[in-house]
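> One predicted model, sequence on top.
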Amino acid sequence: MSAVKPLKVALLQTELVWQDAPANRNQLAVQLQQVKADLIVLPEMFSSGFSMQSGAIAEPQGETLAWLKQQATLCGAALCGSVATRIDSGCVNRCYFVTPDGSVSYYDKKHLFRMAGEHQAYQAGVERVVVAYRDWRILLQVCYDLRFPVFSRNRNDYDIALYVANWPAARRHAWSTLLQARAIENQAFVLGCNRVGRDGNGVDYSGDSMVVDYTGQAVAELAPKQAAVLCATLDYAQLAQYRQNFPAYLDADRFQLD
């Protein structure tokens, strides 16, 4: 693992068109043309905004997934973001991770934001998902998951925790604080990609996308309310050295999730 190469990441902090998947795919495709990275992260529900009208916006694993595969190939990068997705048993908030060779992994959001009625519009996921990409191990998480540290506890099985979000501006302090806390307690890089603008329900988003290192320091962040691309390079050798010098994970409490 000492030969793991640095990973160039890019987080797209963007506005979203309310419940209009073709418009969102089109505008994101233009933005992606300017991005050079190994991993590109899009916000939560990037094709629709955070809508609880799942019956109207959730799509089968079709057009947006095909678009992700196409863009991953064009960019020569992995793409990650969540989509309201229809499956046989209902609808889920599904976070896709698509690589340039066309392989697809996904995680269905476990913690559904009941204050917006997400638990009534979507089904909760069950499985915790870690994907392997370029020898990095990446934990996939979605927005409200950030508030639940037990679920995201590092079991010495990931190097990056990745959060895609539609996190409202009214709670921006919690967003930045929790991203840093997850990095510190798990001794891992944390990526937090949030949207900006206002959605169809009148909710404002300030973005505040961040790349946080394993000590909890923000190594890259964007000004609030700014539509922009946040870029950073993650160094695995530095992460490994830090874990070796300060192996707090060896003293972690042992537990099992029900």
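Great, that's in hand.

> rest of the way, CA atoms for contacts and neighbours
Noted.

> What's the separation between the nearest residue to Met210 once chain neighbours are set aside and Leu239?
Leaving aside its chain neighbours, Met210 sits nearest to Glu221 (4.4 Å; criterion: Cα to Cα, 6 or more residues apart in numbering). Using Cα to Cα, to the nearest Å, Glu221 is found at 19 Å from Leu239.

> do the same with Glu63
37 Å.

> Against that first model, consider the following:
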Amino acid sequence: MDQQLKISLIQTDNSWEDIEANLLSLTQKLKETAKDVDLIVLPELFSTGFTMEADDVAESMDGKGISWMKAMAEEKQSLLIGSLLISEAGVFYNRLIVAFPDRSIRCYDKRHLFSFAGEDKVFKAGTERLVFEYKGFKICPLVCYDLRFPVWSRNTEEIDVLIYVANWPDARMQAWDTLLKARAIENLCYVLGVNRVGVDSNNLVYTGHSSVFDAMGDSLINSEPSKEGIYDTFLKTSHLAAVRDKFSFLNDRDDFQIT
């Protein structure tokens, strides 16, 4: 039986370190998404921007960001994914949150911290991937810099959808476009990449390029560069089954363990 997942990517600017303003803006954007959408994806650190001032803006797991995600997932009856700056037991995390329509959540802490910007000096790295099933699809959500590490992204668990939420600057946009497509082809799965737009307080320019690639590396979404927008498409289990039946490349993948 073919199953489908209707997805919406939210390509958005944000207000630097202003949680309330960002949540207010995103509330309006989510109201503009389709009523029957199954999965909504937001960029990395969507409530603050990619700031290293964790002492000033970090939230607890009972904070505004988490509460907002739970409420919006319930209201939309959709899965909602994005990352937040979280403080827990005196430690800071770039934590991806998966909020389910029943208000339950699951979490993934970004493993590959962006040392080029000093992220590794502020945050603690995660150690485990999150893989879960939703409406017939096995989903693995990751964060930004994780995209550069194919071993961490490798499809060892029959993953159907890889998701990358990001604050990926325009200066390295060719890498973003190329690696998203590569992750789809090598893993024979759908790949979703959601990036922000605008200019942050470090004068870094973001042009979006939010995208969806199917298991053959064909593009399903090409967002309009440098502009906010909502982009929809469908993911289909029949596409994955057909590609994997014809091209059984995953049968020849290497066995390995990550330490």
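That came through fine. These numbers come from a predicted model, not from an experiment.

> Tell me how they score on TM after superposing.
Superposed pair, TM-score by TM-score structural alignment, normalised by the length of structure 1: 0.97. Supporting alignment: 256 aligned residues with a Cα RMSD of 0.9 Å.

> Neighbour count: Glu63 and Leu239 of structure 1, which is higher?
Neighbour count, other Cα atoms under 10 Å: between Glu63 of structure 1 and Leu239, Leu239 has more, with 17 against 13.

> show me where structure 1 has helices.
21-32, 54-57, 63-75, 118-121, 172-186, 236-245 (DSSP state H).

> The fourth one: average distance to aligned residues in structure 2?
Going back to what we said before, that points to helix 118-121 of structure 1. The superposed helix 118-121 of structure 1 is, by mean Cα distance after the TM-score superposition for structure 1, a mean 0.5 Å from where its aligned residues fall in structure 2.

> One more: the fifth one?
Relative to the matching residues in structure 2, helix 172-186 of structure 1 has an average distance of 0.3 Å after the fit, by mean Cα distance after the TM-score superposition for structure 1.

> what helices or strands is that helix leaning on?
strand 189-194, strand 210-212 (3 or more Cα pairs under 8 Å, 6 or more residues apart in numbering; DSSP states H and E).

> how about that helix, aligned to which bit of structure 2?
Helix 172-186 of structure 1 corresponds to residues 173-187 of structure 2 when matched by TM-score structural alignment.

> Buried ones in the matching stretch, by neighbour count?
Trp176, Leu179, Leu180, Lys181, Ala182, Arg183, Ala184, Ile185, Glu186, Asn187 (16 or more other Cα atoms under 10 Å).

> show me the contacts for the first one.
Translated: Trp176 of structure 2. Taking Cα atoms under 8 Å, 6 or more residues apart in numbering, we find Trp176 of structure 2 in contact with Leu147, Trp168.

> rewinding a little: format the helices of structure 1 as CSV; extra columns: distance to Ala165 of structure 1.
Output for the helices of structure 1, formatted as CSV (distance: least, Cα to Cα, whole Å):
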stretch, distance to Ala165 of structure 1
helix 21-32, 16
helix 54-57, 17
helix 63-75, 18
helix 118-121, 14
helix 172-186, 10
helix 236-245, 25
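
> out of these, which comes closest to Leu12 of structure 1?
The closest of those to Leu12 of structure 1 is helix 21-32. By Cα to Cα, the value is 8.3 Å.

> equivalent range in structure 2 for that closest one?
With TM-score structural alignment applied, helix 21-32 of structure 1 matches the range 19-30 in structure 2.

> That stretch vs structure 1, average offset?
Stretch 19-30 of structure 2 sits 0.3 Å off on average (mean Cα distance after the TM-score superposition for structure 1).

> circling back to that earlier point, quick one: which of the buried residues of stretch 173-187 of structure 2 is nearest Ser211 of structure 2?
Closest approach to Ser211 of structure 2 among the buried residues of stretch 173-187 of structure 2 (Cα to Cα): Leu180, at 8.1 Å.

> check contacts around the closest one.
Leu147, Val191, Leu192, Gly193, Phe213.

> Residue in structure 2 paired with Pro100 of structure 1?
Using TM-score structural alignment, Pro100 of structure 1 pairs with Pro101 in structure 2.

> Check Arg134 of structure 1 too.
Using TM-score structural alignment, the partner of Arg134 of structure 1 in structure 2 is Lys135.

> who touches its match in this structure?
Contacts for Lys135 of structure 2 (Cα under 8 Å, 6+ apart) come out as Gln3, Leu5.

> Quick check: the gap between it and Leu179 of structure 2.
Relative to Leu179 of structure 2, Lys135 of structure 2 is positioned 27 Å away (Cα to Cα).

> Let's check: the centremost residue of structure 2 is which one?
The residue lying closest to the centre of structure 2 (Cα atoms, centre = their mean) is Val165, at 2.8 Å.

> I figured it hits Asp146, correct?
No: Val165 of structure 2 lies out of contact with Asp146 (Cα atoms under 8 Å); the separation is 9.7 Å.

> quick one on the thing from earlier: the helices and strands packed on helix 172-186 of structure 1 into TSV, with extra columns for distance to Gln27 of structure 1 and mean neighbour count?
Output for these, formatted as TSV (distance: least, Cα to Cα, whole Å; neighbours: other Cα atoms under 10 Å):
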stretch	distance to Gln27 of structure 1	mean neighbour count
strand 189-194	16	29
strand 210-212	22	28
